[in-house]
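Colleague: build me a model from this:
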Amino acid sequence: MEQNQSKTYHEQTYIDNTLRLREILKTLPAFAKDYFRAVEPTTSAKTRISYAYDIRVFFHFLMECNPVYKNYDISDFTTADLERIEPVDIEEYQEYLKVYKNEDEKQITNTEKGLSRKMSALRSFYGYFFKRQIITKNPTLLVDMPKLHEKAIIRLDTDEVASLLDFVEHGGDMLTGQKKVYYEKTKNRDLAIITLLLGTGIRVSECVGLDIQDVDFKNNGIKVTRKGGNEMVVYFGEEVETALKQYLYTTRKATVPLAGHENALFLSTQRKRMGVQAVENMVKKYARQVTPNKKITPHKLRSTYGTTLYKETGDIYLVADVLGHKDVNTTKKHYAAIDESRRRLAAGAVKLREP
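Modeller: The predicted structure is shown next:
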C-alpha cells in the first residue's frame, strides 16, 4: 500500500496493521473479537496480529488432532468448547507446536522462544474469558510454561564495529560493472543507516520511520517515535552527524522520491521509504562479510550500542532511557550482566598449584 502523503509512517503503519488484523479475525471464531477488543488499549497492533495468528494455530490443532473437533469449521467453535479442553489437551498442543504444518502445508518449527510466545497468547486468550466468568475453568493455568534457557547476547566487539563501517565505506572499491554502480548508489545511504543504528541504538522500525525533518543538526538530535507511540529526541555524536550529512547532501538530495514518500529520510533504490525487511537484509549482507561467525541483525547493533554505553557510563538508567525501555529490569538483564572481558579475568585468578 502506498503511503498517504498526509500521514506519517507510523500513522500509516497503524492503519495497515489494523486492517490486517480485521482480515485475520475473519478466520477466527466470532467470540475471539471480544478478546482482541479488550486487549486493544494495552497492546500494539503488531502484537495483536501475532496473537491472532498464534490463537488460530490452536484452533487448527484441535480440528486436526482432537477427534471431537475433526468435523468442525473454525466458525463452529464457541466459548463452551474452551471449557471442554483439559490440561492434557494443552500439553498435547505444546508438543504439536514443536513441528506442525500450516494451512499451506509448509512445515513450521518453533524454538523455545516461539513456543513460549504461542503459549503466552493462548494463556492470555483463556485468561480474558475466565476473568469475565464466561468460562468456569482455565486449563492453561494447570500446564507449565516452556522453560526459556538464557542465550549469550551477540554483539559486535569494538574492532568489529570499525571493520563493519570500513567495509561499508570501502568494501565495493574493487567491484566492477553493474555491481560497482549499485554499490556507489547505495554506499552513503547504507553507511548512514548503520552508523545511525550503532551510534544511537534506535530500533530498526524507528529508523525507517524517520522523516528528513526529524533530523536536527543544530542540536544533533533525531525525533523518534517509540513503541507505544511516544515521541522522544535521541542525541548523536560527530560520526553519526558526518554520515547523515554525507548521505543527505549527496544520494538523498539527488533522488526524486515517489509520491507519498517525499519526507522519508531513507529511500530504497525504487525511490520509496525503506522498509524494516530491507534494512535487515542490508545489515546482514555487510555483516556476513565482516563477522561470518556472528549472526548480526539491526537488533544486534542496538545491543552493541547499549553495551558500549553502559561500559562507558556505568549508568543503567541512562541506557534504559536512551534505548526507550519502559522497564529498567529489561535493561539490567541485557546490559548489566558481567561482560566478557571481566569474565576472562576469572581464568587467571585461581591458581591450582604454586609455580
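
Colleague: hey, let's count contacts and neighbours off CA atoms from now on
Modeller: OK.

Colleague: contacts for the longest helix seen in the chain, please.
Modeller: Using DSSP state H, we find that the single longest helix of the chain is helix 177-200. For helix 177-200, the external contacting residues (Cα atoms under 8 Å, 6 or more residues apart in numbering) are 165, 168-169, 172-173, 202-204, 207, 234-237, 239-240, 243-244, 246-247, 250-252, 266, 269, 282-283, 298, 301-302, 304-305, 322.

Colleague: quick one: neighbours of Val279, just the number.
Modeller: Val279 is flanked by 22 other residues according to other Cα atoms under 10 Å.

Colleague: returning to what we had before: so which of the contacts of helix 177-200 are in strands?
Modeller: Under the assignment DSSP state E, these contribute Val234, Tyr235 to strands.

Colleague: looking at the contacts of helix 177-200, which are in helices?
Modeller: Those of the contacts of helix 177-200 lying in helices (DSSP H): 165, 168-169, 204, 207, 239-240, 243-244, 246-247, 282-283, 298, 301-302, 304-305, 322.

Colleague: out of the residues you listed, which are buried?
Modeller: With burial judged by 16 or more other Cα atoms under 10 Å, the buried subset of those is 165, 168-169, 204, 207, 240, 243-244, 246-247, 282-283, 298, 301-302, 304-305, 322.

Colleague: residue boundaries of the strands in the protein?
Modeller: 99-101, 107-109, 215-216, 221-225, 231-235.

Colleague: TSV please, covering those and showing mean neighbour count and distance to Asn138.
Modeller: Shown next, in TSV, are these (neighbours: other Cα atoms under 10 Å; distance: least, Cα to Cα, whole Å):
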stretch	mean neighbour count	distance to Asn138
strand 99-101	14	25
strand 107-109	11	26
strand 215-216	17	50
strand 221-225	20	38
strand 231-235	15	39
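
Colleague: for Ser50, find the nearest of these.
Modeller: Between Ser50 and those, the tightest spacing by Cα to Cα is seen for strand 107-109, at 15.2 Å.

Colleague: what's the closest one packed up against?
Modeller: Strand 107-109 sits against helix 87-98, strand 99-101, with contacts defined as 3 or more Cα pairs under 8 Å, 6 or more residues apart in numbering; DSSP states H and E.

Colleague: structure for this one too, so we can compare:
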Amino acid sequence: QEHLSLANFEYKDARNYLSFLYSKNLKRTSVSRKISTLRSFYEYWMVQDESVINPFIQLVHPKKEQYLPHFFYEEEMEALFKTVEQDLKKGLRDRVILELLYATGIRVSELVNIKEQDLDMNLPGVKVLGKGGKERFIPFGEFCKQSIEHYLETFRPKKSTEHDYLLVNMNGAPITERGVRYVLNDVVKRTAGVTDIHPHKLRHTFATHMLNQGADLRTVQSLLGHVNLSTTGRYTHVTNEQLKKVYLNAHPRAKKEN
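Modeller: Now for the predicted structure:
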C-alpha cells in the first residue's frame, strides 16, 4: 500500500481506502464507523486550517446491514406455554406474562406498568402507555383473558393489596423488567427445543404471526405503537410454511386433481 500523508489525501484516495476496508471483510457498521471518524477528523482540521479539504465529505456511507427479527414458530410457543403450566407455584403469573407479551406484542416496559384498571375484560383488551406517553388499546383473545381471570381470582390477591399493578413478584411487589426477563429465561431452561428468549423476541413473534395470518401492515403498526410504517415493515418476512401455503393456494398446478 502507498503511504500518503493526511494533508495530501484526496477523494480518490478516500475511495481506495473504502475499497480496502471492504476487502478486509469488515462489517458495514465497522466500515461506516471508520469513515465517520475520518470525516469528523477532517472537519475539525478544516476549522483549524482553511486550506484543508475534506476528502471524505462526498464519500457515500455504506448502508447498514438489515437483520430480520428473530421470532418463535407456533409450535415453539405451544412448548413454552406447556412448560409454564407445569409450574404449580408461580405458573399462573408466568402464563399471564407469556400470554400478554405474545397476544398483544407490547414492550416489556409497557407490560410491567399495566394496572388492573387498564384491563377491559369485556372486549377484552388492555390499555398501555407507550413511547412518548402515547396511549393505545390492544385487544387480546380468550386464552389470554382466561389466564388473566384465573390469575386475578387466585394468585394475585394472595400477594398484595397495597398497589394495583397487575403483575407482581413472589413478594407481592410490582414486577420489574429485569424480573420479567428472569421469568422468561427460567421458562426457556425448562423447555426442550427452545434455546433463547427475550421480551422483544415475543414482540417480533406477535407481529410475524399476525402478518402471516393476513393482518394488514397498518393494523399491526397501530397495535405495536410504531410511529413509522417502515419500522413495522421489518416483520413482512414470511416463514417457509407460509410461502408453501400461499403457493399451494395460488398456483394452478400446485395441487394434483383427484
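
Colleague: where does the TM-score land?
Modeller: The TM-score (TM-score structural alignment, normalised by the length of structure 2) is 0.69; 213 aligned residues with a Cα RMSD of 3.6 Å.

Colleague: hang on, the earlier thing: which one of the helices and strands packed on strand 107-109 of structure 1 is the most hemmed in?
Modeller: helix 87-98 (a mean of 16; mean count of other Cα atoms under 10 Å).

Colleague: so what does that one touch, helix or strand wise?
Modeller: Counting by 3+ Cα pairs under 8 Å, 6+ apart, the packing neighbours recorded for helix 87-98 of structure 1 are helix 45-65, strand 107-109, helix 112-131.

Colleague: what does the second one contact?
Modeller: Taking contacts as Cα under 8 Å, 6+ apart, the residues outside strand 107-109 of structure 1 that touch it are Leu97, Lys98, Val99, Tyr100, Lys101, Asn102.

Colleague: could you dump the helices and strands packed on helix 87-98 of structure 1 into a markdown table and include distance to Thr18 of structure 1?
Modeller: A markdown table is the format used below for the helices and strands packed on helix 87-98 of structure 1 (distance: least, Cα to Cα, whole Å):
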| stretch | distance to Thr18 of structure 1 |
| --- | --- |
| helix 45-65 | 6 |
| strand 107-109 | 26 |
| helix 112-131 | 18 |
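
Colleague: and of the ones you listed, who's closest to Arg226 of structure 1?
Modeller: If you check each of those against Arg226 of structure 1 by Cα to Cα, helix 45-65 wins as the nearest, at 13.6 Å.

Colleague: just tell me the aligned range of that closest one in structure 2.
Modeller: Across structure 2, nothing matches helix 45-65 of structure 1 (TM-score structural alignment).

Colleague: stretch 316-326 of structure 1 too?
Modeller: Mapped onto structure 2 using TM-score structural alignment, stretch 316-326 of structure 1 covers residues 217-227.

Colleague: what residue is smack in the middle of structure 2?
Modeller: Centroid check for structure 2 by Cα atoms, centre = their mean gives His200 as the closest residue, at 3.8 Å.

Colleague: what lines up with that residue in structure 1?
Modeller: By TM-score structural alignment, His200 of structure 2 lines up with His299 in structure 1.

Colleague: you'd agree that match is up against Ser205?
Modeller: No: using Cα atoms under 8 Å as the test, His299 of structure 1 is too far from Ser205 to be in contact (10.3 Å).

Colleague: from the chain's centroid, how far away is stretch 151-160 of structure 2?
Modeller: Distance of stretch 151-160 of structure 2 from the chain centroid (Cα atoms, centre = their mean, to the nearest Å) equals 30 Å.

Colleague: what do you get for stretch 219-239 of structure 2?
Modeller: With Cα atoms, centre = their mean, you get 10 Å for stretch 219-239 of structure 2.

Colleague: give me the contacts around that stretch.
Modeller: The contact list for stretch 219-239 of structure 2 (Cα under 8 Å, 6+ apart) reads 68-69, 104-106, 130-131, 136-138, 204, 207-208, 210-212, 217-218.

Colleague: which parts of it are buried?
Modeller: Neighbour-count burial for stretch 219-239 of structure 2 flags Val220, Gln221, Ser222, Leu223, Leu224, Gly225, Thr232, Tyr235 (criterion: 16+ other Cα under 10 Å).

Colleague: again, but for stretch 281-289 of structure 1
Modeller: The neighbour-count check on stretch 281-289 of structure 1 (16+ other Cα under 10 Å) flags Met282, Val283, Lys284, Tyr286, Ala287 as buried.

Colleague: what range in structure 2 matches it?
Modeller: Going by TM-score structural alignment, stretch 281-289 of structure 1 sits over residues 182-190 in structure 2.

Colleague: who's in contact with that stretch?
Modeller: Leu80, Thr83, Val84, Asp94, Leu98, Val194, Thr195, Asp196, Ile197, His198, Pro199.
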